[in-house]
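Chemist: The following comprises the amino acid sequence and a computationally predicted model.
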Amino acid sequence: MFAIFMTFFTLGWFSFGGPAAHIGYFRQTFVEKRQWLSDSEYAHIVALSQFLPGPGSSQVGFALGYRRGGLPGACMAFLGFTLPSVLIMLALAMLSSRLTELSWFESVVHGLKLLAVVVVIDATWGMFRNFCQRRLTVCLCAITAMALMIAPGIATQMTMLILAMLIGAHWLKTADVADTRPAFRPTLWPLLLFLLLFIGLPLLLSTGPDPLPAASLFSDFFQAGSLVFGGGHVVLPLLQSLIGDQLTDNTFLTGYAAAQAVPGPMFTFATYLGYALLPASPILGALLATLAVFLPGFLLLLTVLTHWQTLAAYPRVAGALQGINAAVVGLLLSALYQPVFTGAVLNGLDAALVVAGLLLLKQWKLPILWLVTGFMLAGWIQGLLS
């Protein structure tokens, strides 16, 4: 368990760049380097995370930990990957906006965003080679990427994934064999707990006496985490509609800016807000909000994860997964363009650093920690010269 925790804890300190970059870091670490699972198994996990509400990249990490060490391993993976971001967001909440306004901090973050471009390029190319080997899968990848580049948004993403699933189920299904598989049965206890917290807790709070502030805070963030499809950026309008009248716009925007500047999942935006929403016990508020916003996605993942491989063995389901895998590559390709590339590469020097990073990663096999150090230094020097 400690080894799982330390592996994800190390990743959590330099996983800049958002969900697409996190998927790239995970693939490089657990598929290529440590070989915990195959590329196909990893793609199944990524595809599953795209269909469930919650923090997609954190769900992938949670599932990787589950495969390695069961539920305790999943919890260690989540704790390790999320803890660095939570600690930084707590520190930023205490220091307010002073650190995020420092020019050297912005320069270092810019260098790490360039590293995220390198990682996402590597992940996209590696997954393309594995899952786009047929003319139809190449087309699904390209059409998905083009659709999201033209009309970015969760509606387009879900539409393309569903279309790819239907096309794959019909034209990419595997040969039918004698059916000796057990029936697919979801795990009920996480689903029941999810429904209890999603429906029962708000009803209890609305019909009972004045609720404790901590209970209301937990319920609000659990509701937000239950409705977020499409990554951390989507959580902003949901949280603003749920608790926006309790905080100033400046607090919201400062926390949101900080969440984009630190490594790890953007859902730790909840850490910053929870600290401000429970002034009597700010640390408790931060931890409750963080747990509540992540928990729905993990409960829904546990509902289907145990027997996911059984379901994936059915011919039509296997074909649907081939289609979804190709579409996921298209999602990564579109994310590589926007926001990863457009948000990081601002000039020719930035582009040159990305090319250098690809050379060091793919040809010289430089360890990722050395790349992190180098890109932080490059960003700092670039800031001094500008």
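Modeler: Arrived safely, thanks for sending. Numbers count the residues shown, from 1 in each chain.

Chemist: rest of the way, CA atoms for contacts and neighbours
Modeler: OK.

Chemist: Mind telling me what element the residue lying closest to residue 338 once chain neighbours are set aside is part of?
Modeler: The spatial neighbour of residue 338 that comes closest, neighbours along the chain excluded (C-alpha to C-alpha, 6 or more residues apart in numbering), is residue 149 at 7.6 Å. Counting by DSSP states H and E, the element that carries residue 149 is helix 135-150.

Chemist: ok, then the element right after that helix?
Modeler: Downstream of helix 135-150, the first helix or strand assigned by DSSP H and E is helix 154-171.

Chemist: Give the next helix or strand downstream of that following helix.
Modeler: Heading C-terminal from helix 154-171 (DSSP H and E), you reach helix 188-195.

Chemist: list the buried ones in that following helix?
Modeler: Neighbour-count burial for helix 188-195 flags 190-191, 194 (criterion: 16 or more other C-alpha atoms under 10 Å).

Chemist: which helix is the longest one in this protein?
Modeler: The helix spanning the most residues in the chain, taking DSSP state H as the definition, is helix 56-95.

Chemist: before we move on, back to that, so the helix holding residue 149 versus helix 154-171, what angle?
Modeler: Orientation check (axes from the mean of the first three to the mean of the last three C-alpha atoms, to 10 degrees): helix 135-150 against helix 154-171 gives 170 degrees.

Chemist: which strands and helices sit next to helix 135-150?
Modeler: Helix 135-150 sits against helix 154-171, helix 315-335, with contacts defined as 3 or more C-alpha pairs under 8 Å, 6 or more residues apart in numbering; DSSP states H and E.

Chemist: Contacts for it, please.
Modeler: 131-132, 156-157, 160, 164, 322-323, 326-334, 337-338 (C-alpha atoms under 8 Å, 6 or more residues apart in numbering).

Chemist: Structure two is appended below for comparative analysis:
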Amino acid sequence: MRRLWGIFLVSLKLGCTSFGGPTAHLGYFQNEYVQKRKWLPDKEYSQLVGLSQFLPGPASSQVGMGIGLLRGGLLGSIVSFLGFTLPSVLLLMAFAYFSAHTGLDMGWVHGLKLVAVAIVAQAIFEMSKKLIPSIRHFIIALLALAVVLLWVHPLAQVTTIIVASFIGYLFFKLTNQREEPKETIVPISKITGICFLALYVLLLIGLPIASPFIQYEWFMLIEKFYLSGALVFGGGHVVLPLLEAQFVQSGLMNSSDFLAGYGMTQVVPGPLFTFASYIGMVIAGVPGAIIATIAIFLPAFLLIVGAMPFWLTLNRIAGLRGAMAGANAAVVGILTAAFIHPIVTQTIQNGLDIVIAATFLWCLIRWKVQPYLLVLIGICVGLICY
């Protein structure tokens, strides 16, 4: 019990102080878990980071879950997740409550949306450098962009990712080689891992099939958030278009509330996936926020726990690596589509908006201003200019 409490407190500290997105989170983790506390060696940590980037889901959260698993078993993985996620969940729930009782038609909210324009543009820029290494990857991204813009449907993004994964399996399996890591001792058996992976697949297939027959709000939330969390490749920002398709396009919430919440997500520490907590709070109050948070992180938990006993084997499957490469290329196009609509089309209203958004983007790319600082600047600009 003392070890579990220690895992929770360390992860809670990281959850309160880890600003800057997934890449920055991994740096915080390396400093805290590897250098300071010596919970695992550098090579083992690098292997765990490689696994989290190989799987769909929020990379930093999965690394935290994996470290908790190695340190304290399944319960260690759960308490590590709770500590890292709880601060941002509570902050975003409070923001959703505040927004509902004060209204979102104030100038600072527009400043928040302009920050979201800049942050998503930077995410596309950085992701394209890593995930679009060839003309074939670019073609997949371009086709994904076209499909999602032209086929306005909640399943458009999911279908595009699945098709792109199949294309990647066919064309990239011999061109995406990786260095094989050394075996890591994992405190769960391969049979347990298989059970977790099977549950991941069962829910991924079963929830959409059962959804039309179970007309309850909580089940609808579970299905939509689980599906979004299960198919996120390439970084936390990719959850934006998936959630937009599930909740804005379906009419469950309006675009203004959605973009304001996404902008506020940038200012809180912890994982970007806690944007789901805000959405759940807006739609169904505190129970909705709890359900949304659990549902969107559940696929990441099932995958990291299920895959860790098989990491060396998975890494040798060239076709699987190729499928991930195809999916990653597609998500660049999907995120670009979300950037065009609704982010740009419903935020940029005049020349001043263009100038401010471009300035924010310059601050991110050229001056490396942290997103949470930019959010605070955006709120101030919104109060002054709007």
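Modeler: Alright, I've got the coordinates. Only a predicted model underlies this, so the values are computations on that prediction, with no experimental measurement involved.

Chemist: quick one: TM-score?
Modeler: Overlay of the two chains. TM-score (TM-score structural alignment, normalised by the length of the first structure): 0.65; 316 aligned residues with a C-alpha RMSD of 4.3 Å.

Chemist: quick one on the thing from earlier: want to throw the buried residues of helix 188-195 of the first structure into CSV with distance to residue 353 of the first structure?
Modeler: Output for these, formatted as CSV (distance: C-alpha to C-alpha, whole Å):
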residue, distance to residue 353 of the first structure
190, 45
191, 46
194, 45
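
Chemist: check which helix or strand covers residue 264 of the first structure.
Modeler: Residue 264 of the first structure belongs to no helix or strand when elements are defined using DSSP H and E.

Chemist: What about it, how many residues nearby?
Modeler: Using other C-alpha atoms under 10 Å, residue 264 of the first structure has 29 neighbouring residues.

Chemist: Would you mind listing the buried residues in stretch 370-379 of the second structure?
Modeler: Across stretch 370-379 of the second structure, burial judged by 16+ other C-alpha under 10 Å covers 371-372, 374-379.

Chemist: biggest separation within those, which pair?
Modeler: Greatest spacing in those, by C-alpha to C-alpha: 371 and 379 (12.3 Å).

Chemist: From the centroid of the first structure, which residue is nearest?
Modeler: The residue lying closest to the centre of the first structure (C-alpha atoms, centre = their mean) is residue 57, at 2.2 Å.

Chemist: How about it, nearest residue that isn't a chain neighbour?
Modeler: Spatially, and ignoring its direct neighbours in sequence, residue 57 of the first structure is nearest to residue 19 (5.1 Å; C-alpha to C-alpha, 6+ apart).

Chemist: Run through the residues that contact that neighbour.
Modeler: Going by C-alpha under 8 Å, 6+ apart, residue 19 of the first structure touches 56-57, 231, 265.

Chemist: Distance check, it against residue 295 of the first structure.
Modeler: From residue 19 of the first structure over to residue 295 of the first structure the distance is 17 Å, taken as C-alpha to C-alpha, to the nearest Å.

Chemist: ok, now residue 271 of the first structure?
Modeler: Distance of residue 271 of the first structure to residue 295 of the first structure, given as C-alpha to C-alpha: 14 Å.

Chemist: out of these two, which sits in the busier spot?
Modeler: Shown here are residue 271 of the first structure and residue 295; by other C-alpha under 10 Å, residue 271 has more neighbours (31 against 19).

Chemist: which residue in the second structure lines up with the more buried one?
Modeler: Taking TM-score structural alignment, the alignment pairs residue 271 of the first structure with residue 281 from the second structure.

Chemist: Let me see the contact set for that match.
Modeler: By C-alpha under 8 Å, 6+ apart, the contact set of residue 281 of the second structure is 93, 96-97, 287-289.

Chemist: which residue sits closest to it, ignoring its sequence neighbours?
Modeler: residue 289 (4.5 Å).

Chemist: what's the burial count for the one you found?
Modeler: Using other C-alpha under 10 Å, the number of residues around residue 289 of the second structure comes to 27.

Chemist: mind checking what it lines up with in the first structure?
Modeler: Residue pairing (TM-score structural alignment): residue 289 of the second structure is matched to residue 290 of the first structure.

Chemist: Please identify the helix or strand for its match.
Modeler: Using DSSP H and E, residue 290 of the first structure falls in helix 282-305.

Chemist: before we move on, what about residue 239 of the second structure?
Modeler: Element membership of residue 239 of the second structure [criterion: DSSP H and E] is helix 239-243.

Chemist: Can you list the neighbours in contact with that helix?
Modeler: Around helix 239-243 of the second structure, the neighbours that count as contacts under C-alpha under 8 Å, 6+ apart are 154, 157-158, 224-225, 228-229, 232, 262, 273, 334-335, 337-338.

Chemist: for it, the distance to its chain's centre please.
Modeler: Counting by C-alpha atoms, centre = their mean, to the nearest Å, helix 239-243 of the second structure is centred 8 Å from the centre of its parent chain.

Chemist: Distance check, the residue nearest to residue 338 of the first structure against residue 142 of the first structure.
Modeler: As judged by C-alpha to C-alpha, residue 149 of the first structure and residue 142 of the first structure stand 11 Å apart.
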